[in-house]
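1. from the sequence below, what's the structure:
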Amino acid sequence: MPWLRARTADALGSAVRRARQVAGLSQDELARRASTSRPTVSRLERGSAVATSTLLDVATACGYELVLVPRGARLTVTTGTSDGES
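-> Reported below is the predicted structural model:
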């Protein structure tokens, strides 16, 4: 799975769309798995505001998690345990 970066609401929407596509999910299927509606998934993918809990649920349903990193920091992405250890 590719890692995705977003610094704007539009970029976040694009990242969510890409995560959904990588997971092989339609908007309807993602909405069902995230316990939300297809219009909400669509709004999120367009960069519109949705509840933070919805964003977290959608990311989880796609097999992703959100990580906040200081801007300008160097980041190496590896697969590992859920506690961040590689």
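2. contacts and neighbour counts: CA atoms only from here.
-> Will do.
3. and the longest helix that the chain contains, what other elements does it pack with?
-> Scanning the chain for the helix with the most residues, using DSSP state H, yields helix 9-22. Applying 3 or more CA pairs under 8 Å, 6 or more residues apart in numbering; DSSP states H and E, we find helix 9-22 packed against helix 38-45, helix 52-61.
4. buried set for it?
-> Ala11, Leu12, Gly13, Ser14, Ala15, Val16, Arg17, Arg18, Ala19, Arg20 (16 or more other CA atoms under 10 Å).
5. another for comparison:
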Amino acid sequence: MEGIMAYTSQGIREFAYVDMSQFPHDSNLCVETILRSLMHLKQELGRKLFVQMDNCARENKNKYTCALAHLLIHTDIFEEKFV
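-> Presented below is the predicted three-dimensional model:
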């Protein structure tokens, strides 16, 4: 199970994504849960994105999640990132 907690202008929003072992537990699952949560929050988001993840480099802190953060800024969805 993947969980996301977001602090928005509307308050705290929590998301839980249940996986019945149909997806590998790797960076693709992490990126997918971040993107799904951002889609749910698109009306409540500001211009700054703060991301806090656990220390698992295999799934969370790797080139794919860093590339996602770069893409979100490069496409002008967010103006800054702090990971």
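6. quick one: TM-score?
-> Here the TM-score for the pair of chains, by TM-score structural alignment, normalised by the length of structure 2, is 0.32; 41 aligned residues with a CA RMSD of 4.1 Å.
7. could I get the helices and strands packed on helix 9-22 of structure 1 as a markdown table with distance to Ala31 of structure 1 and mean neighbour count?
-> As requested, the helices and strands packed on helix 9-22 of structure 1 are exported to a markdown table (distance: least, CA to CA, whole Å; neighbours: other CA atoms under 10 Å):
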| stretch | distance to Ala31 of structure 1 | mean neighbour count |
| --- | --- | --- |
| helix 38-45 | 5 | 18 |
| helix 52-61 | 8 | 17 |
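8. so how far is Asp28 of structure 1 from Pro39 of structure 1?
-> Distance, Pro39 of structure 1 to Asp28 of structure 1, using CA to CA, to the nearest Å: 9 Å.
9. top helix in structure 2 by residue count?
-> helix 27-40.
10. what is the very next helix or strand once past it packed up against?
-> Note on helix 27-40 of structure 2: by DSSP states H and E, the next helix or strand toward the C-terminus is strand 48-50. Contacts defined by 3+ CA pairs under 8 Å, 6+ apart place strand 48-50 of structure 2 against strand 80-82.
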